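A.B. asks: Quick one, what's the 3D model for this:
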Amino acid sequence: MKNYLLFCFLLLSAFGYSQKKVLQTKFISEKIEIDGKLDENTWQTASIANDFIMFDPDNGKAIPENKRTEVKVLYDNDAVYIGAIMFDENPEKILREITQRDNFGTSDLFGVFINGFNDGQQDFQFFVNAADGQADCITTDTNGEDYSWDAVWESKAVITDKGWVVEMRIPYAALRFSAENKQTWGLNFFREIRRDRQKFTWNFIDSKLGTFTQQTGVLEGIENIKPPTRLFLLPYSSFYVNADSKQKTYGTLKGGLDLKYGINDAFTLDMILIPDFGQTKYDDQILNLGPFEQQFNENRPFFTEGTDLFSKGNLVYSRRIGGNPINYPTAAANEEIIDNPASVNLINALKVSGRTKNGLGVGILNAVTEKTTATIRNNDTQEMRKEVVEPLANYNVLVLDQRFRKNSSVAFVNTNVTRNGSFRDGNVTALVWDLNTKKNTYNLAGDFKYSYINDVEDKKGINSQLNFSETSGKFRYGVGADITTKDFDNNDLGINFETNYYSLYGNTSYRILNPTKYFNTFNARINAYSQFQKETGKIQSGNINFQINSNNKKNHYFGIGIDANPVETYDYYEPRTADRYVIRPTKIGGFIYISTNYNNSFAIDFNPSFAIFDESGRNSYGFSLGPRYRFNDKLSLNYNFNFFRQNNNKGYIDSINDDMSSATPNTIIFANRNVITYSNTLSGKYSLNSQMTFNISLRHYWSYAENKNALSLEQNGRLMDFAGYADNKNSSFYSWNADLSYTWWFAPGSQVSVLYRNNAGAFERNINKEFRNNVTNLLNNDALSHVFSISVRYFIDYNQVKNKF
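C.D. replies: I've put the predicted structure just below:
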């Protein structure tokens, strides 16, 4: 009888967990002050959301009574209000590190997830930590969390003798919902108890399923509200002082305006009327010895915020907009290039994005860059001439993404770059699909892309991929294939390195879904990948790797991996010449990593790695070491040192035309070289409070490739000694970047930012191995530049202005 009752209890519990919880809210006319006290009378009569359930690590376990959580929701004509009480028997142990916006730090956390259409597709998530800091993001199952999205809302967190309290006011302008009189919203609440690394949600989220946004509860009771006019203006003004060894410029004043307008309840227009990206984070440049360009992160807010639609098909690399000019200037023997701009100025940009209640997402992005010229001087006559390196250009992206059954989608994507005059134009069209079974247990995803280049010689190409995977349970697997034709080219607005191949790949993994005696989380995974040159069928890549990632009961993270290339492969890219290849030897390598619990004041990350090649004396090894120390809730410093050495690395350095009448090089020169890389980074912050923060970010990088002897690439792909080459093709690149900044969020959505930055970089053929001298020379280098800037941005909400008048 006891077993039967226990079975019924478990069955009912599971059934209860699988159902969507419902919370009733009510309309209020009383003014609520966001002070974290919840002392207004109207809070006392509101319905309570409680009985939270653990999401991680012990999925499905009820929250302990001494840490119970109670949440209430109210609304008026302008906003929704959330009041949350997080009980804790040890309030003095609540972690509460003060951090910048969108950085949780080492703090307890409370969040509310709202889906105004209740379609399981997209959550607007708002977080408050125990130090009174804010974070917000847009979340989809396909693209995860996008913290570049920022809304304007109010919150207050207060520590009490029973735990801590959060009070929030989220205006309707920060949300998306239909114009129906009776609203039904998707809703979930989130709590993280940081010292225990435990995460809880109000509506149960089953980690066995491959979805997050579809496992929300329901908010009912909101009636007769209207989507507000979403018109936001963000005027800004910036003042710059630039100084270097060649010139000093004072009093550079810039101003501009960003605009956001809600076209209707679903779609938003974003515009940059006058762009200013002067305080954007610097790029971490490296010594790039490979055949492909270095890919940089996008740090400009306009191109990072709310871009989930534009990531469909992975066709947009927004650094192309305002990036390097398409052409390099040509100079005769008696001419000298005086000025060649490294980037192109952005004139303006706009994007329209949103999704209807029927699941149709529409995204339009358009940007215009200005005509850019290089200056060339005739050394005989001293006359100057201009040469266009980038004409006036228009960049456009169109996305139509139809979601259905709440967990699947099919998208049409088109990217187009049109340049004025007889310059190259590029167009890419794609069909992208992401299909999941009703219970989110299996996934079929893929795409078909077609590129067309209008140039001196028109080119058309195709890229397509298809993969199938199991996405639920302890054991999971996936298989897939892709193909890219020789002339596929999406590099006008995207980025693509390899063409003319087909590949096959697969993976299988095992994970625990609930903690064991020794582990909170444990995941083991095997991946296999093979790539073949499409025309010859020669194998270009063959790799298999095994990885384990785990988190023990003390919340220290450990991992280990073994990586092997068991067969010789044919590299068609490194020779930089059509139809030529170099044979790469087999190799085996591995790594381990240790990351201690960041809850501790002192923590450290350690990650050594190695690789051994089936070639005499050829190997590589290195490590990264990252100690971090949190002095108190206001001050913390993180340091990271990276070292990596490659012995007897083989790489391209030059090509020679033995027959001067031939356009194709007869001899391709490789070098047998040692490549050594060092990098040091230091970052830290001192937070006066959740609105004011001082930050420091320093990076020193040095990498050099010392050639030991020259090699010629034979027609069969092997390398032979080449004694007749004497050019110095050593490479040494070092760089320094330093940012010291102060930020103050002086009003909702409004910010003052003060930045001092200096940076320098140099590339040389002669290698100076004195590390200390290299650093000193770099900081004393004529190339060291200094920038001091002050930027003020002020957020104006049309609704607030209207109400005041």
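
A.B. asks: drop to CA atoms for contacts and neighbour counts, all remaining ones
C.D. replies: Noted.

A.B. asks: how about the nearest residue to Leu346, chain neighbours excluded?
C.D. replies: With C-alpha to C-alpha, 6 or more residues apart in numbering as the measure, Thr369 is the residue that lies nearest to Leu346, at 4.4 Å, once sequence neighbours are left out.

A.B. asks: Correction: the previous question concerned Gln533.
C.D. replies: Of all residues beyond its chain neighbours, the one nearest Gln533 is Tyr501 (4.5 Å), with distances taken as C-alpha to C-alpha, 6+ apart.

A.B. asks: Relative to Asp487, how far out is that neighbour?
C.D. replies: According to C-alpha to C-alpha, to the nearest Å, Tyr501 stands 11 Å off from Asp487.

A.B. asks: Please compare these two by neighbour count and tell me which comes out ahead.
C.D. replies: Residue environment comparison for Tyr501 versus Asp487 gives the larger neighbour count to Tyr501, 21 against 17, counting by other C-alpha atoms under 10 Å.

A.B. asks: quick one: the more buried one and Ser530 touch, right?
C.D. replies: No. Proximity of Tyr501 to Ser530 does not meet the contact threshold set by C-alpha atoms under 8 Å, at 10.3 Å.

A.B. asks: mind listing the helices for the stretch 151-300 of the chain?
C.D. replies: If DSSP state H, counting those that start in this stretch is used as the criterion, the stretch 151-300 of the chain turns out to lack helices entirely.

A.B. asks: Which stretches in it count as strands?
C.D. replies: Assignment of strands within the stretch 151-300 of the chain using DSSP state E, counting those that start in this stretch yields the ranges 154-159, 163-171, 182-193, 198-201, 217-223, 231-243, 248-262, 267-272.

A.B. asks: Also this sequence, please, to line up against the first:
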Amino acid sequence: MKFRFFLLASLILPVSVFNITDVDAQVLYEKKTLEAVRATEPPVIDGIIDEQVWQTSNIAGDFIQYSPYGGQPSKLDTEVRFLFDDEAVYIAAMMYDTSPDSIYRNLGQRDNDRDLNADFFYVDISTFNDGLNGETFKISASGVQSDMKARSSGERRDRRHGDSSWDAVWYSSVRINETGWVTEVKIPFSALRFPSNQVQTWGVNFWREIRRYREISSWNYVDREAGSTFNHLGEVSRLSDIVPPVRFSFTPYVSGYIEKYNGQEPDYTANGGVDIKYGINESFTLDATLIPDFGQVQSDDMVLNLTPYEVKYNERRPFFMEGTELFNRGDIFYSRRIGSMPRYHNNAADSLEDNEILSNNPQESSLINASKISGRTKSGLGIGFFNAITREMYAIITDTLTYGERHVTTGPLTNYNMLVLDQTLKNGSFVSLMNTNVWQPWDHNEKKYTANVSGAELKLQNASKLYSVSARATLSQKYNSGAENEFGHSYQLEGGKTGGKFRASYSLSALSDTYDPNDMGYLRRNNEFNNSVEFSYNTFQPFWKIYTTRNSISFNYSQLYCPRLYTGSSISLNSMTIFSNYWSLMIRSDYKPAGEDDYYEPRIPGRYYHRPEELMGFIKFDTDKSKRFYFNFSASFTKIFSEDEQFIYSFSAEPEVKLSSRAVAGVNVSYQKNVNDIGFVSSNMDDIFFGLRDNSTISSTLNLEYIFIADMYITFRMRHYWSRADYADDYFLLGNDGSLSSVIYEDDHDYNYNAFNIDMVYTWRFAPGSEMSLVWKNSIYADSEEIYYDFEDNIRHMFETGSTNSLSLKILYYLDWMYFQKRR
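C.D. replies: From the prediction side, this is the model:
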């Protein structure tokens, strides 16, 4: 009875008492149009709208709130002007404000708009006006630029989502005066892709964010309940006689490194290369990097992995992050595969003979070059092609008696390819085809190796964007010359009411036991057949002391794909509330009433471990991040109903303080302990051994940031991660029925692991698209079979291991072909 009451209360929430009364509903949903005016001379981008040419332009105004009170007029007036000439579009925006001294204007890093405490103006531009694809150019009241590409998935997204790794070269200036603040923006045509039609109409929307009111408003009204914001663009018409320019730029770089490992002589290296961007035609662009250098990217957050699954690390290399939205189709591309550990890295140690040592065995494959071609035709067909080549890798083995050296090949030359075709349809729908291909001229048996993954994806939604259905199917193929080929497949279906306050959806996913996209993709595990249903109720208009809420309940039923055996079921409850003071609260609970038959932990196909009934609770709250002091706290507790009194608890705390408008300091501390955890330790033939252990993990990260000016800043990040697996004397033999029986076991599997990293980065964007960066890195990775219980003892042991220090300088300079054309 209590559960029924809780379920009913979580789904039937009070609806907003606010209705759209100030704006007529029919007028509200009408698409606005602004007629563009050709500039007789380009305005000066100085933040002062005093040129006569601006007076000839039309004005876009009457902004409507996106949030908090969707559909009501903005609290403050905004006027936007739009001009164009043969070179660029020009935008001037006057953000009126009755209290200019209250305008938020903190400084921050470029593209870090999510964490920047400032007012904003931004413009969405979809040159093909298809409701799916486009770019956003965003400027803060403090002059910090951000830009992003819209995701072409057609999925719902909030105002801040997009591919922020995309960087364009554009110009802006900001001034605050007695009536508010002003921005002028110049977006060169070289930053955009558009058709060569004589007269064009672009999809455009203008946005304003007033930080102190938490208000986001737009020129063309956007309904938060239905669809991506790019489904609700207004239009700028009569863009005439504009010709797509020659889009050709190149960014050469030089870099130098000094790297020193504890007690050894320093190594000195110098690098040089170039990034190239070429507009093949009005719609397609070639991006290429030759002899790239990614040595300055942030260090990975390494962890102790006791699971049977591969750890997935985030991509941080700029080339593989920027402009890759098309390549996300089908979820079959994981860019970290390119340049990853050589395929036969471990063979080097296995080949050691008497009196030999392993002198050098690279952890990463060297990238020779990478390129991508992407764009979209006038008919809405998106085409993307990606290619990368890594060189043959080898390890160096030294004879300790004769000092002779020999090489052991650890990885073949590898060619990576991906092709995507993506057709946009009405109402933000789409259909896509995609293929990845990995080719190696030989493997460790000196045989050719090819891996293909091919797929198709479809999403259809109605005109109101409230109902949708989606489907995906993929086929993996591995061809080994002289060996048996391996084929596998997967498919997914999902549909329901996916917009509005109340939503309901059903999904089915199947992955065959031979499906393997991991040569160029990432799949945590295969051999699954899942059915799930979800119901949710959301509120978008403020009521009482609540700004917005999201609530859902979902049910999941899981089986193996082959043989079709039951593995588990679960119920999940989620609730998230943002209050009127912009604090937020999130609550989640997961329950597995029958436990789970885990076919992956034993590490041997066909065997499983039966995990007992499990109940998890999670809570998280955040304070208002715009305030000088911000605090985030979360905690969870999992009860596992077994005879061994198993449970898991964790907490995380993240205080952050804005020391000034230029400086921010923050700390993140987390702790998790798995008490009486039971997991795999080893196997011998058909005997699989499990052990009882306590696994404790503590992680702490210090982040410091200081902004000198909008284009110059320094960041400092220090992370320490400590995890230990402390085994008791209780070991078990896994039975064929998934149960465990006690066994005498002699080996010791205690493990103590530390990872310590410092990343300190000074960045100066000294010209548009050009940058100088000075980076200091320090890293320590220490593991031991001896468990340290005392924090000081552990730290002392970690620093005794020795560290690697790296100091590097990199300078890249942006050169645009149009600049040289003008000077002729």
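
A.B. asks: Just give the TM-score of the two.
C.D. replies: The TM-score (TM-score structural alignment, normalised by the length of structure 1) is 0.95; 786 aligned residues with a C-alpha RMSD of 1.7 Å.

A.B. asks: And the residue nearest to Leu346 of structure 1? What does it align with in structure 2?
C.D. replies: Under the alignment (TM-score structural alignment), Thr369 of structure 1 pairs with Thr390 in structure 2.

A.B. asks: how about Glu486 of structure 2, what does it touch?
C.D. replies: Neighbour list for Glu486 of structure 2: 476-479, 514 [criterion: C-alpha atoms under 8 Å, 6 or more residues apart in numbering].

A.B. asks: if we go to 10 Å?
C.D. replies: Shown in contact with Glu486 of structure 2 (C-alpha atoms under 10 Å, 6 or more residues apart in numbering): 451, 476-480, 514-516.

A.B. asks: Likewise for Arg96 of structure 1?
C.D. replies: Neighbouring residues of Arg96 of structure 1 by C-alpha under 10 Å, 6+ apart: 104-109, 129-133, 159, 194, 632-634.

A.B. asks: same question, Pro245 of structure 2
C.D. replies: If a contact means C-alpha under 10 Å, 6+ apart, then Pro245 of structure 2 has 86-88, 188-194, 279, 281-282, 818 as its contacts.

A.B. asks: Nearest the geometric middle of structure 2, what residue?
C.D. replies: Nearest to the centroid of the C-alpha atoms of structure 2, with distances taken as C-alpha atoms, centre = their mean, sits Asn314, at 7.2 Å.

A.B. asks: show me where the stretch 51-200 of structure 2 has helices.
C.D. replies: 52-55.

A.B. asks: Sorry, slip of the keys, the one I care about is the stretch 651-800 of structure 2.
C.D. replies: Counting by DSSP H, counting those that start in this stretch, the stretch 651-800 of structure 2 has these helices, from start to end: 791-800.

A.B. asks: And Glu771 of structure 2? What does it align with in structure 1?
C.D. replies: Applying TM-score structural alignment, one finds that Glu771 of structure 2 aligns to Gln751 in structure 1.

A.B. asks: cool, Phe502 of structure 2 as well?
C.D. replies: With TM-score structural alignment as the criterion, Phe502 of structure 2 pairs with Phe475.

A.B. asks: Nearest spatial neighbour of its match, chain-adjacent residues omitted?
C.D. replies: In space, Phe475 of structure 1 comes closest to Tyr510 once its chain neighbours are excluded; the distance is 4.6 Å by C-alpha to C-alpha, 6+ apart.

A.B. asks: Could you find the counterpart of that neighbour in structure 2?
C.D. replies: Per TM-score structural alignment, the equivalent position to Tyr510 of structure 1 in structure 2 is Tyr537.

A.B. asks: Also Leu493 of structure 1?
C.D. replies: In the superposition onto structure 2, Leu493 of structure 1 corresponds to Met520 when matched by TM-score structural alignment.

A.B. asks: quick one: its match is in a strand?
C.D. replies: No. The assignment for Met520 of structure 2 (DSSP: H, G, I helix; E, B strand; the rest coil) gives coil, which keeps it out of a strand.

A.B. asks: Tell me how far it lies from Leu475 of structure 2.
C.D. replies: According to C-alpha to C-alpha, Met520 of structure 2 stands 13 Å off from Leu475 of structure 2.
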